[in-house]
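[1] Using only what follows, build the 3D model:
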Amino acid sequence: MKSLNLTAGLSPAFRSQALWRPLLAFGLGGLAHLAFAPCDIWWLLPLALAGLMQLVERRSPRQAGWIGLSWGFGLFAFGIRWVHVSIDNFGGMPLLFSLLLMALLCLYLAIYPALALYALNRWFSQSSLSRWLAFPALWLLTEVARGWMLTGFPWLWSGYSQLEGPLSALLPIVGVLGTGLVISALAAALPSLLQRRWGYLSVPVVVVLMTLLASLYQPISATGKQVDVALVQGDIPQSLKWEPENLWPTLVKYQDLSRPHFDADLIIWPEAAIPAPEHLVREFLFQLDWGLSEADAGLITGLISMDTQKNFYNSLMVLGEDPNGPPMNPSQPGRYHKHQLLPIGEFVPLEDLLRPLAPFFNLPMSSFQRGDALQPNLLAGGVTLAPAICYEIAFPELVRQNTHEDTDLLLTVSNDAWFGDSIGPIQHMAIAQARALELGRPLLRVTNNGITAVVDHQGRITEQLPQFTTGVLRAPVELVEGRTLFAQWGQRWLYLLAIAMLLLAVGLGRRAQH
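    The predicted structure is shown next:
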């Protein structure tokens, strides 16, 4: 059978050039970003991946790698364009250099799909069946590598494209990475179906059956208990947040917003709501703690911790819960220190080399130390919370390992003011929704300028504050019990499955050669 001709209608002159395949791949990658928030056109990603598979068919490994690089560059150039808002607005670099830095970041991220396609055509070109098995395995392993190398960048993992689609039912079972594996397996089958290899019809049939069965899986049930929360969104402009003269106006603003809600069970302020090392605000913390204790309310705030060796941590602190006052020792219970730090924003690799180059490498509070990977849950307002600060919510295993059977709520705090009116905060919100769905727990998201929201255990936003407004989101949150399969098993078994698929693909390929 003839293969699907994606160049039909193009001029012979254009078709004769080696450039058309990378250009078309770039366009498909750019389209693929529409499958993610805020557009959520979930069916676009399997089609874009199927087109990528077709473009590399019967190409050399090197050609396949270039095509994969172009596809990845298109995905990330459009999909993470919000990063440039931060670089351009706060980096202090000329536009040309900030665009160059952004292009280098996208090229780096595009290396991972390039490696997947290179390996596919290097070792798995013998039969369509071996390619069908190998592609989803390679895609998963390269997504895992992207989420781990250089501290990891798991943004736009394939599974995040399905939050508004039917495959979202798989998230509590196999998580985001497992859902991405299913998407890529479906995509790998589509070119063969278009070539009328009807045996591959079993793939979408199995995917539909898996989705239907997964939708019947309901391990989580309501406890009948509620917690009354007040989520405070201060909307402090990023240009003012770290100015010393703005510290006390900021503290007064958060205190004044919170005081009418001291009758709530739990009040939460966002990441670094107190924008100063704690020793500078010690008196304020003691006074606030006393007021909360008198009202029998708990409060969790972001602040900058400092230990006796003068190491700084991006932290959360619980106030109003201990009769002896706030936990002023960073090693005391009632603290959480961020583990997954953001490169450049919270620590600078090769800082002796990079810091002198540009103001971008000297952003406020970019010299944090890392907290432990496993830390106790926070106890406040009568509930236990598994916290994740900002970027950490994008790491499923980190959040899962800190979520236990007696964890009542997931909590993520952030300051997305760095990214202005871009798609970044919306994608960040979608990532948090995925964690709630994977782990079967309601989630509270509290930010400086939006999106502040309450998410139920099915990943649905039930209450939300508008972006770029000052306000308090007061809402009851239904507590649940039970554990999802993902909460119990995590995603590491997927790595073994991918390796097994590759070994089987190798065996099938050798058999096809004989």
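[2] going forward, measure contacts between C-alpha atoms and count neighbours the same way
    OK.
[3] need the strands for the stretch 351-500 of the chain, in chain order.
    Ranges of strands in the stretch 351-500 of the chain, per DSSP state E, counting those that start in this stretch, are 378-380, 383-389, 409-414, 443-447, 453-455, 461-464, 471-481.
[4] give the contact list for the closest residue to Leu398 other than its chain neighbours.
    Leaving aside its sequence neighbours, Leu398 sits nearest to Ala373 (C-alpha to C-alpha, 6 or more residues apart in numbering; 7.0 Å). Going by C-alpha atoms under 8 Å, 6 or more residues apart in numbering, Ala373 touches 339-340, 398.
[5] now Leu138
    Contacts of Leu138 (C-alpha under 8 Å, 6+ apart): 116, 119-120, 498, 502.
[6] and stretch 457-469, which residues are buried?
    Buried residues in stretch 457-469, counting neighbours by 16 or more other C-alpha atoms under 10 Å, are found at 457-461, 463-465, 467-468.
[7] and what of stretch 365-383?
    For stretch 365-383, by 16+ other C-alpha under 10 Å, it's 365-371, 375-381, 383.
[8] I'd guessed Pro376 sits against His404; true?
    No - counting by C-alpha atoms under 8 Å, Pro376 does not reach His404; the two are 9.9 Å apart.
[9] returning to what we had before: tell me the one of the contacts of Leu138 nearest Asn415?
    Ala116 (34.1 Å; C-alpha to C-alpha).
[10] one more to line up against the first:
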Amino acid sequence: MFEKFKTVGEEFAPSGNFLAVPYNFLNGLSGTPALVACFVFGALSNLSFAPLNFWPMMMISLVALVWMIDGATRQKKPRSAVFARTLLFAFGQFGVGFHWVAFAFLVDAKAHAALVWMSMLLPLGLAFIWAVIMRLAINFWVPGPARVMLFALTLFIAEWTRGHLFGGFPWNIPAMVWAPGGSVSQTASVFGVWGLSLLTLVFFSAPAALCDGRTQVGTKMGSVGRSVPIILVAVIFGSAWGWGSHRLSDATSQSVGPEVRLVDVGVPQSEKFKPEIRKLVLRRYLQLTQPDTGDNPRIVIWPEGAVPYALLQYPDALDPVTETLGARRLIVGTSFVDRTQRPERWYNSMAVLSAESPVAEAIYKKHRLVPFGEMVPFRKLASRIGIGALQQIAEAGFHAGPPPAPLSVEGVPDFQPLICYEALFPGLLPKRNVETEFSGVESDMAFERADWIVNISIDSWFGPLWAPYQHFEHAKYRAIEEGLPMARVASRGISGMVDGYGRVTDLAHAPDFEIYPEDPKGWKSRILDSHIPNALPPTMYSKYRDVFAIGMILLILICWITLPRD
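    From the prediction side, this is the model:
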């Protein structure tokens, strides 16, 4: 099949094509220079994600990769060249983008610094997924404009695979280049972030069709055929932007719900478990929460793993907490130990506490666990060779709980819990029963829709750079997909209130009242009192999930078949 492409050394330089110079340069690279270029473009593509969101860099990078794959088809071993170039591009993107994984090994440096090299295994493994899938797709590669549809669909399959394989790691999938709360991001309420990711890949790849490697450049519709993909996606993406702008122009964010207090003492994760700090952490949380005066917010939220022990099973800490609460409710992240199991099982949990009950009024056990952070794959084998979970309270790792479902507690609007890593996963929240909603037929599968989402996290694992911003962006997309407001409390991350359009209505800030003379060195306490925004009507995505994204895949396949190939 590769005989359709020009041989090494030939140039394609159609007169008047302003892209001929960069195309000829990238298309002509071979050997080490080509691999270095792929790595550099992959690394630079990270500028498209938060906090910069300079999305044109992703378009430039993907167009460059298409053209370098064109060049790979002209090499002596084209399939190997495609594999290597895709691998280096993906490793550049993931290696730089997932730099924060290394910081997790340095939280308890004495125990885990020697294993920091393992942080490179994740981006390398994910890059291998890209390379293998592109290596298979190259068997269908064509010189003409149709190849951009194949390229976009191939990368989508690679991204979907890394987002689901072995539990999945959908950090910074293509949709994340669009800042949540903006016009384009609103399409996630219909397609979800996977559908928006596919649309984004097609949009960013389309300009690559303006130059190609066909030997007879004047045939098969010529320059008109090369323009078709970019015209199509411009119309589709322009329509999506227009729809999103219209949706936001009609948007309201009335804060009609109860007032909530978000509290984070901001203790560094490396200090939290020191004996001299353990009691100070709880005391600081209680000081920021303040005693119940009757006028302060009726709901208080603390972050994931707020205190360095299993709070529900530690009376010396639980008693002062419930005493401070008074008539309020506390939603808190805490470890929970099930001692009825042999051996006992630890869970990363979210609990609702009140002074009225000696036990938690509701508890959610985290369903999606972070590999090596909270759980260790092949637990028994890993323990024999001395590999344990990075988190400091359950060295053998946590166990997974059932899938998340809305929690209902008196005095608190029904809420959907999400703990840390779970906020990365679209569709993790229960799907609405459409038949029940429209027909009135009762079903055991139906559930009452939550009024809001509560997302708690420990972002101090992520280090000081851009990962906490990106984690917050992922969480905001869950609000858009479900049409539900979200309260987020992230230890040493970004805490705030988000409406159902993904827009931030309030951000937590340093306390502006003197209840403690000064935070310990390195602590960054944050607090926010804010009303819960109103929930939106159920979104199309909350009802139908990925049905529309599947329809988009079929449309792209049709385009691939009908666009000029040779």
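[11] quick one on the thing from earlier: can I get the contacts of Leu138 of structure 1 in TSV with secondary structure, distance to Pro476 of structure 1 and neighbour count?
    As requested, the contacts of Leu138 of structure 1 are exported to TSV (DSSP: H, G, I helix; E, B strand; the rest coil; distance: C-alpha to C-alpha, whole Å; neighbours: other C-alpha atoms under 10 Å):
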residue	secondary structure	distance to Pro476 of structure 1	neighbour count
Ala116	helix	46	25
Ala119	helix	51	19
Leu120	helix	50	27
Ala498	helix	42	21
Leu502	helix	48	23
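[12] So which of the strands of the stretch 351-500 of structure 1 is the most surrounded?
    strand 443-447 (a mean of 29; mean count of other C-alpha atoms under 10 Å).
[13] so where is that one in structure 2?
    Under TM-score structural alignment, strand 443-447 of structure 1 corresponds to residues 486-490 of structure 2.
[14] Run through who's touching the matching stretch.
    Counting by C-alpha under 8 Å, 6+ apart, 262-264, 301-304, 452-459, 476, 479, 494-500, 532 sit against stretch 486-490 of structure 2.
[15] 7 Å instead, please
    262, 264, 302-303, 452-459, 479, 495-499 (C-alpha atoms under 7 Å, 6 or more residues apart in numbering).
[16] quick one: that stretch to chain centroid distance?
    15 Å (C-alpha atoms, centre = their mean, to the nearest Å).
[17] ok, now stretch 397-412 of structure 2?
    21 Å.
[18] Same check on stretch 462-471 of structure 2?
    Using C-alpha atoms, centre = their mean, the offset of stretch 462-471 of structure 2 from its chain centre is 12 Å.
[19] same question, stretch 130-140 of structure 2
    25 Å.
[20] Buried residues, that stretch. List them.
    Neighbour count says stretch 130-140 of structure 2 has 130-135, 137-138 buried, by 16+ other C-alpha under 10 Å.
[21] Just those residues: which are in helices?
    130-135, 137 (DSSP state H).
[22] returning to what we had before: so can I have CSV of the contacts of Ala373 of structure 1 showing distance to Leu285 of structure 1 and neighbour count?
    CSV is the format used below for the contacts of Ala373 of structure 1 (distance: C-alpha to C-alpha, whole Å; neighbours: other C-alpha atoms under 10 Å):
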residue, distance to Leu285 of structure 1, neighbour count
His339, 24, 22
Gln340, 26, 23
Leu398, 29, 16
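[23] In structure 2, what residue corresponds to Trp66 of structure 1?
    Match for Trp66 of structure 1 (TM-score structural alignment): Ala84.
[24] which bit of structure 2 covers stretch 480-488 of structure 1?
    Using TM-score structural alignment, stretch 480-488 of structure 1 pairs with 535-543 in structure 2.
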